[in-house]
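K.L.:
Turn this into a structure:
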Amino acid sequence: MNESNQRPLVIERFYEALDGKTDAELTLEQRQAVEQAVLSITAASMHWVDVRKSFPFFSRRYYFVFLFGLDHRKRPRKESTLFCILMTALILFTGLSCTLAALLTLYMIKSALGIDIFPHFHLGIWDWWLSLKDH
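P.N.:
Coordinates of the predicted model:
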């Protein structure tokens, strides 16, 4: 296998875009430094989830991008305290909502199957749900 088959595609594209004269003048140390810089820049674009779609809407095109993955950048982003507090609150609210929805679903399944875990104690949600059918 030759050297070009072992290099990542982004490095190959970089050298294709580079002027031939400049490419010939690079020393081995310069090549290694440039390749390391290119790889560190493109490392942030390797995502676990990468959805990029465009769609027409009223004679114009719009795009939607959803990226999810690790942040490989060397310099951390400065985020405000308010942003951190709001993000924490949003995550807690979402987690609590999902937990309550799962518990409610399990309770409704239990009630529909007629399973009575605590005798003589009911929340009344199943009876309320059945009363909606009567109206």
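
K.L.:
only C-alpha atoms for contact and neighbour calcs from this point on.
P.N.:
Will do.

K.L.:
Check which helix or strand residue 52 maps to.
P.N.:
Residue 52 belongs to strand 49-57 when assigned by DSSP states H and E.

K.L.:
Before we compare anything, build this one as well:
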Amino acid sequence: MQRIKHPIRQSHTIRRLLDRMPQEVADSFTDEQLIELNKSMGGRSWAKHKLDIRGTVKWWRSSYYFVFLAGRNVRKLSRFEQQLSRFMLALLSTLILLFCICVGLLAAYLIKSALGINLFDGFSLGIWSWFKENIL
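P.N.:
Predicted coordinates for the structure are as follows:
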């Protein structure tokens, strides 16, 4: 009878472990046992992330690593984590809204200036002059 392969058996750590033992012993482990072995050896117990960016940066005489992971959250959050998550979402939403408002005001100002409309005689922010010289 052919055993269905569980994704844990494709794990690099588990494959290395199983390759070092006799085949009949390696086949005797259940998927649950392999998952727990993987956890105890420091392996990840979660699936692949939608966004998984890892790298290293050499700076001066040291090397630093960075990891950026993003994906669906399947963890149970504590009350503090839920409040922090809501606060960060509100902060991020506010920053995005402010950025959009600033871009919209800048676009409106450039359109106004391009049409030659002056709200205050003899006063200019200098944005239109800079835009004409550097962009147009």
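
K.L.:
Can you give the structural similarity as a TM-score?
P.N.:
Remark: TM-score between the superposed chains equals 0.57 [TM-score structural alignment, normalised by the length of the first structure]; 116 aligned residues with a CA RMSD of 4.0 Å.

K.L.:
related to what we said a few turns ago, mind reading off the mean deviation between the strand holding residue 52 of the first structure and the second structure?
P.N.:
Superposed on the second structure, strand 49-57 of the first structure shows a mean distance to its aligned partners of 1.5 Å (mean CA distance after the TM-score superposition for the first structure).

K.L.:
Ok, stretch 85-98 of the first structure next?
P.N.:
Stretch 85-98 of the first structure sits 2.5 Å off on average (mean CA distance after the TM-score superposition for the first structure).

K.L.:
circling back: so which elements touch the strand holding residue 52 of the first structure?
P.N.:
strand 60-68 (3 or more CA pairs under 8 Å, 6 or more residues apart in numbering; DSSP states H and E).

K.L.:
State which helix of the second structure is the longest.
P.N.:
Longest among the helix segments of the second structure by residue count, using DSSP state H, is helix 79-114.

K.L.:
Tell me which helix or strand comes right after that one.
P.N.:
Heading C-terminal from helix 79-114 of the second structure (DSSP H and E), you reach helix 127-134.

K.L.:
List the buried residues of that next one.
P.N.:
For helix 127-134 of the second structure, burial by neighbour count (16 or more other CA atoms under 10 Å) applies to residue 128.

K.L.:
Contacts for that helix next, please.
P.N.:
110, 113, 114 (CA atoms under 8 Å, 6 or more residues apart in numbering).

K.L.:
which residues does the most centrally placed residue in the second structure contact?
P.N.:
Residue closest to the average C-alpha location in the second structure (CA atoms, centre = their mean): residue 70, at 4.0 Å. With contact taken as CA under 8 Å, 6+ apart, residue 70 of the second structure is in contact with 49, 50, 51, 52.
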